[in-house]
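Enquirer: here's my sequence, what's the structure:
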Amino acid sequence: MRKNERLKGKTVVITGASGGLGEQIAHRCAASGANLVLLARNQKKLEQLAENVSEKYSVDCLPLQLDLSRHEDIPAVFRDIIERVEYIDVLVNNAGYGVFSEAKDVTAADVKGMFSVNVVGLIVCTKEVINYMRQRKSGHIINISSQAGKLATPKSSVYSATKHAVLGYTNSLRMELAKDGIFVTAVNPGPMATNFFDRADPSGNYVKSLGRYILSTEKVAEKIVEAMLMNRREINLPGWMNAGSILYTLFPRLVERLGKKAFFKK
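Expert: A predicted model of the protein is given here:
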């Protein structure tokens, strides 16, 4: 496991930390000597992860329960974090979920839920760290978006809309905070082998169709941690999928026509 020496003694806050990509990021940050604040809804999983990480890497690890859909709870949780750890060097906005459904079938509850967690929760968390980072003239905000935020496909209209929103917010935030020495990075991975698809695609057909092309959380986490406290605009994985997103920006009609069969594999 490669180490990022810039993280030694720093404090990293990770949302959605109880499993999947968030858990892998936590392990790699701790291996680099960072102290952690782990946020998620499942307190039991958080406490178990915090105990394992603390024992294995000899770092401080604070598990705090937070449901990002409860926006009114977020300010108090971040005040608690600041009181306990004094400062936040890196915020990783990792929490999020998706439901794959055709636009005609998507429920109002799913629309509200995805925007509530993926967009509003992310924005409120970010708002809570900006002033602290500005006071210290340093910090790094990392927003986990998706290739779906660049190239929308059938059955992911609402999920893609949330990730388009995250990218728009991230791009604006990056320009606002550049003068304060604060880095802002968007991470745009393709499909990853996590329990995301247990909810997004209960049939399992999409994951099956991806086969060996699905990303590992270990690889994505490694790229993210390597870039921490560096001025990286974006991290795009895998390369071939990002090339498709770039091509789509240039020739959308062509890509939609040629990729139609593949896009409907969900």
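Enquirer: use CA for all of it now, contacts and neighbours both
Expert: Will do.
Enquirer: pull the longest strand from this protein.
Expert: strand 182-189 (DSSP state E).
Enquirer: which helices and strands does that strand pack with?
Expert: strand 139-144, helix 157-177, strand 234-237 (3 or more CA pairs under 8 Å, 6 or more residues apart in numbering; DSSP states H and E).
Enquirer: helix or strand next in line after the helix or strand encompassing Leu91, which one?
Expert: For Leu91, the host element (DSSP states H and E) is strand 90-93. Tracing the chain past strand 90-93, the next element assigned as helix or strand by DSSP H and E is helix 108-114.
Enquirer: how about the nearest residue to Gly20, chain neighbours excluded?
Expert: Thr194 (5.4 Å; CA to CA, 6 or more residues apart in numbering).
Enquirer: pretty sure the one you found contacts Ser18?
Expert: No: the criterion here is CA atoms under 8 Å, and Thr194 misses it with Ser18 at 11.9 Å.
Enquirer: who has more neighbours, these two?
Expert: Legend: neighbour count by other CA atoms under 10 Å for Thr194 and Ser18, higher for Ser18 (27 against 14).
Enquirer: report the contact partners of the more buried one.
Expert: With contacts defined as CA atoms under 8 Å, 6 or more residues apart in numbering, Ser18 is in contact with 38-40, 42, 45-46, 49.
Enquirer: out of the residues you listed, which sit inside helices?
Expert: Mapping the contacts of Ser18 onto helices (DSSP state H) picks out 45-46, 49.
Enquirer: all strands in the stretch 1-150 of the chain, in order from the N-terminus.
Expert: 11-15, 35-40, 61-65, 90-93, 139-144 (DSSP state E, counting those that start in this stretch).
Enquirer: would you list the ones you listed in JSON lines and tack on distance to Val117 and mean neighbour count?
Expert: JSON lines is the format used below for those (distance: least, CA to CA, whole Å; neighbours: other CA atoms under 10 Å):
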{"stretch": "strand 11-15", "distance to Val117": "11", "mean neighbour count": "25"}
{"stretch": "strand 35-40", "distance to Val117": "12", "mean neighbour count": "26"}
{"stretch": "strand 61-65", "distance to Val117": "15", "mean neighbour count": "21"}
{"stretch": "strand 90-93", "distance to Val117": "10", "mean neighbour count": "25"}
{"stretch": "strand 139-144", "distance to Val117": "12", "mean neighbour count": "26"}
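Enquirer: for the comparison step, fold the sequence that follows:
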Amino acid sequence: MLRKTALITGASGGIGLDLAVLAARDGFDCVLIARNEKKLTELKNVLEKRYQIKAYTFAADLSQADSVSRVLTYLDEQELTVDLLFNNAGFATSGRFAEIDPSEDIDSIHVNVVALTELTKRLLPGMVDRGFGRILNVASVAAFMPGPYMSVYYATKAYVLSFSEALASELDGSGVTVSCLCPGPTDTNFFNRANITLPFQSMPSHLVAFAGYRGTLKGKRVIVPGASNRAMVSLAKFLPRRLLTELTGRIQDPARQEQDTTEEDLAYSN
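Expert: As a prediction, this is how the structure comes out:
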């Protein structure tokens, strides 16, 4: 009997790595996609040795226009069909929109929206034909509110949530389900890369991944891990939109970020 296969983007660390471990533990072969080939190879070796599954690696930068086509060509060459799709890759830009390098925002849109949509578009028909498939799109609690100073990132995550919910409805009864994971601040390197100082305690990535993985296998449509994050989402639905936007902007204001960094440096020097 052939084992089913999971494809995970952003698999070299954080939530993506943890999703790969969970899938391998349950006996799924894994296709690991990320930019860092060395980290992918290290993960492949660990998964194959620990769980006796087959892991495949493909280094790709999903901000590049031809990246998804290259991934699909690789799948064809390896004669692989994908049963579980974890669209986890993503990155954020931060700062005043007018001052951010345009190429960085465009790259963010390509990774968070275009690659996610194209992978889903290209792999979904096979799932429907086979009568089985699970898709997990990783968004964020940011999907539920506007985000000044991270405007593009918040907008991309709103797209992911809306797209996922709509597609889940279209596929009802097909044997294929679509889930959307909306974590809050998570203990990964994501926010460091975006130069964001978090005012909240972050959630361990393995707990976020477990909630997303379990919810996906159950066919749950929207998954918000953590009681505080669920409370934040509930509050966002009831606050006036302008007030919600202003509150989010105050938290993410670059001036506040700089002040917090300075105060932290002073604290360490005393």
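Enquirer: picking up where we left off before, any chance of the ones in helices among the contacts of Ser18 of structure 1 in CSV, with neighbour count and distance to Tyr97 of structure 1 too?
Expert: CSV is the format used below for these (neighbours: other CA atoms under 10 Å; distance: CA to CA, whole Å):
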residue, neighbour count, distance to Tyr97 of structure 1
Lys45, 15, 18
Leu46, 25, 18
Leu49, 22, 21
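Enquirer: which residue in structure 1 aligns with Asp129 of structure 2?
Expert: For Asp129 of structure 2, the aligned residue in structure 1 is Gln135 (criterion: TM-score structural alignment).
Enquirer: which residues sit against the longest strand of structure 1?
Expert: 133-134, 137-147, 149, 167, 170, 173-174, 177, 220, 224, 229-238.
Enquirer: pick the most deeply packed of the helices and strands packed on strand 182-189 of structure 1.
Expert: Of those, the one with the most neighbours on average (mean count of other CA atoms under 10 Å) is strand 139-144, at a mean of 26.
Enquirer: average distance between that strand and structure 2?
Expert: Superposing on structure 2 and averaging over aligned pairs (mean CA distance after the TM-score superposition for structure 1), strand 139-144 of structure 1 comes out at 0.4 Å.
Enquirer: tilt between that strand and helix 157-177?
Expert: If you take axes from the mean of the first three to the mean of the last three CA atoms, to 10 degrees, strand 139-144 of structure 1 sits at 160 degrees to helix 157-177.
Enquirer: contacting residues around strand 139-144 of structure 1?
Expert: For strand 139-144 of structure 1, the surrounding residues in contact (CA under 8 Å, 6+ apart) are 88-95, 122, 126, 133, 166, 170, 181-188, 228-229.
Enquirer: in PyMOL, select just the buried ones from those residues.
Expert: Typed into PyMOL, the line below selects the buried ones among the contacts of strand 139-144 of structure 1, using 16 or more other CA atoms under 10 Å:
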select buried, resi 88+89+90+91+92+93+94+95+122+126+133+166+170+182+183+184+185+186+187+188+228+229
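Enquirer: who are the packing partners of the strand holding Leu91 of structure 1?
Expert: By 3+ CA pairs under 8 Å, 6+ apart, strand 90-93 of structure 1 packs against strand 11-15, helix 122-136, strand 139-144.
Enquirer: in JSON lines: those, plus distance to Asp73 of structure 1.
Expert: Below are these laid out as JSON lines (distance: least, CA to CA, whole Å):
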{"stretch": "strand 11-15", "distance to Asp73 of structure 1": "14"}
{"stretch": "helix 122-136", "distance to Asp73 of structure 1": "10"}
{"stretch": "strand 139-144", "distance to Asp73 of structure 1": "20"}
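Enquirer: what does Ala186 of structure 1 correspond to in structure 2?
Expert: Per TM-score structural alignment, Ala186 of structure 1 is aligned with Cys180.
Enquirer: again with Leu237 of structure 1
Expert: Under TM-score structural alignment, Leu237 of structure 1 pairs with Pro225 in structure 2.
Enquirer: got it, and Leu122 of structure 1?
Expert: Per TM-score structural alignment, Leu122 of structure 1 is aligned with Leu116.
Enquirer: excluding chain neighbours, what is closest to that match?
Expert: For Leu116 of structure 2, the spatially nearest residue (CA to CA, 6+ apart) is Asn87, at 5.9 Å.
Enquirer: distance of the residue mapped onto that neighbour from structure 1 from Leu210 of structure 1?
Expert: Matched to structure 1 by TM-score structural alignment, Asn87 of structure 2 sits across from Asn93. Distance, Asn93 of structure 1 to Leu210 of structure 1, using CA to CA, to the nearest Å: 26 Å.
Enquirer: coming back round to it: OK, contacts around the match of Asn87 of structure 2?
Expert: Contacts of Asn93 of structure 1 (CA under 8 Å, 6+ apart): 14-16, 122, 125-126, 141-144.
Enquirer: superposed on structure 2, what's the mean shift for the longest strand of structure 1?
Expert: So strand 182-189 of structure 1 averages 0.3 Å relative to structure 2 (mean CA distance after the TM-score superposition for structure 1).
Enquirer: name the element Pro148 of structure 2 belongs to?
Expert: Per DSSP H and E, there is no helix or strand for Pro148 of structure 2.
Enquirer: contacting residues around it?
Expert: Per CA under 8 Å, 6+ apart, neighbours of Pro148 of structure 2: 96, 245-246, 248-249, 252-253.
Enquirer: and these, which of them are in strands?
Expert: Short answer: the contacts of Pro148 of structure 2 have none in strands (DSSP E).
Enquirer: reformat the residues you listed as JSON lines; add distance to Val233 of structure 2 and neighbour count.
Expert: As requested, the contacts of Pro148 of structure 2 are exported to JSON lines (distance: CA to CA, whole Å; neighbours: other CA atoms under 10 Å):
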{"residue": "Arg96", "distance to Val233 of structure 2": "24", "neighbour count": "13"}
{"residue": "Thr245", "distance to Val233 of structure 2": "13", "neighbour count": "16"}
{"residue": "Glu246", "distance to Val233 of structure 2": "16", "neighbour count": "14"}
{"residue": "Thr248", "distance to Val233 of structure 2": "13", "neighbour count": "18"}
{"residue": "Gly249", "distance to Val233 of structure 2": "16", "neighbour count": "17"}
{"residue": "Gln252", "distance to Val233 of structure 2": "17", "neighbour count": "21"}
{"residue": "Asp253", "distance to Val233 of structure 2": "21", "neighbour count": "18"}
